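Student: okay, predicted coordinates and the sequence, questions at the end:
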Amino acid sequence: MFATLDELKGRLDWALDADEERIAAGALMDASELAVSYGREWPEATVPRLVKTLVLKAAARYMRNPNGYIQSRAGDETLAWSDAHGRDAGTVYFTRDEIRLLADLAGRKRGIYSVSVTAWGTKLPQRDAAGHVPVDYAGDPFPMFDDGVSPW
């Protein structure tokens, strides 16, 4: 686990009974497992402080509202759940921003990347000193990326 029960108790504004302590310990375990899923497996001794903060935040959010209610009325007995968190309502969850933070802390960068691909067992064409590669048809070699003067 990335955070302790005592650290979670410090974030809550009431004293936990034995049953709530058991639920809080489970919430910390769930939040830590989710942090690994969205981030990576950090050694517990070197986990970034922000990861610990996010785990405590998610566990405290769950402890304050374990059923995921967004509205409650006593007189009419009306309860309402939000669709904002979908299936996560009433469970330990991270928000989209928290998930992005965990991914960034883990070194998972979002974006588009380019990767050169070749068929199995083939080699990339070898450039000559001037940066030209041979072609399959009869003709002059094709300039590939550099010509010794410019990068293109």
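Tutor: Happy to help now that I have it. Residues are numbered from 1 along each chain as shown.
Student: could you use CA atoms for every contact and neighbour count after this?
Tutor: Noted.
Student: buried residues in stretch 19-31?
Tutor: For stretch 19-31, a neighbour-count test (16 or more other CA atoms under 10 Å) marks E21, I23, A24, A25, A27, L28, M29, D30, A31 as buried.
Student: A further structure is provided below for comparison with the first:
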Amino acid sequence: MTAFATLEELKNRLDWTLDADEERIAASALEDASDLAREYGRDWAADSAPRLVRTLVLRAAKRYMDRPAGNTLSRAGDETLGWSDAAGEDAGTVYFKKDEIDLLRSLAGKSKGFGSAPVSAWGPQAKTGIGYVPVDYGGDPFPMFADPVEPW
């Protein structure tokens, strides 16, 4: 499948010039983000997807390119490096945040919440003969109508 954004669009959002290896990684990140967008949204074609899908794909790919190892803190002096659990198991991968996933689902027309479905009885609803009315004097039930074809 074709990615929703181009490598040039991602390069325009990054603060540095990519070398050959980074360009290969960035192209893969765009493909991964596009696959995730199709999974959370719908199977859009790259040229007919909503414009916001492209923006979300670029945002996820940029997030990955900025911090490919998933770290949140890095220092050159004393070699400090830190990670956060904010991304959970997705740290170091291309991922969408919860609000981005919700936005993709809403763009696809997938909504959460309650719905309703029509319910009807299953099988034939034929009358079984003469209808009877119970009587309170202890005798036999009184026939309500005698003709099953024309009860009234």
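Tutor: Yep, it's here. Since we're looking at a predicted model, the values are computed, not measured.
Student: returning to what we had before: got the buried residues of stretch 19-31 of structure 1 as CSV, with secondary structure and distance to L79 of structure 1 columns?
Tutor: Below are these laid out as CSV (DSSP: H, G, I helix; E, B strand; the rest coil; distance: CA to CA, whole Å):
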residue, secondary structure, distance to L79 of structure 1
E21, helix, 26
I23, helix, 22
A24, helix, 23
A25, helix, 27
A27, helix, 23
L28, helix, 26
M29, helix, 28
D30, helix, 26
A31, helix, 26
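Student: ok, the residue most central in space within structure 2 - contacts?
Tutor: By CA atoms, centre = their mean, structure 2 has its centre lying nearest to Y40, at 3.7 Å. Taking CA atoms under 8 Å, 6 or more residues apart in numbering, we find Y40 of structure 2 in contact with I101, L104, R105.
Student: structure 1: which residue goes with the second one?
Tutor: This points to L104 of structure 2. With TM-score structural alignment as the criterion, the equivalent of L104 of structure 2 in structure 1 is L102.
Student: OK, contacts around the residue nearest to that match when sequence neighbours are not counted?
Tutor: Of all residues not flanking L102 of structure 1 in the chain, G39 sits nearest, at 4.9 Å (CA to CA, 6 or more residues apart in numbering). Residues in contact with G39 of structure 1 (CA under 8 Å, 6+ apart) are I99, L102, A103, D104, L105, A106, R108.
Student: so Y64 of structure 2 sits against A87, correct?
Tutor: No: the pair Y64 of structure 2 / A87 is not scored as a contact, 11.3 Å apart, by CA atoms under 8 Å.
Student: when those two are compared, which one has more neighbours?
Tutor: Neighbours were counted for Y64 of structure 2 and for A87 using other CA atoms under 10 Å; Y64 has more, 22 against 14.
Student: quick one: average offset of the helix or strand harbouring the more buried one versus structure 1, please.
Tutor: Take DSSP states H and E as the rule and Y64 of structure 2 turns out to sit in helix 51-66. Superposed on structure 1, helix 51-66 of structure 2 shows a mean distance to its aligned partners of 0.4 Å (mean CA distance after the TM-score superposition for structure 1).
Student: buried residues in that helix?
Tutor: V53, R54, L56, V57, L58, R59, A60, A61, K62, R63, Y64, M65.
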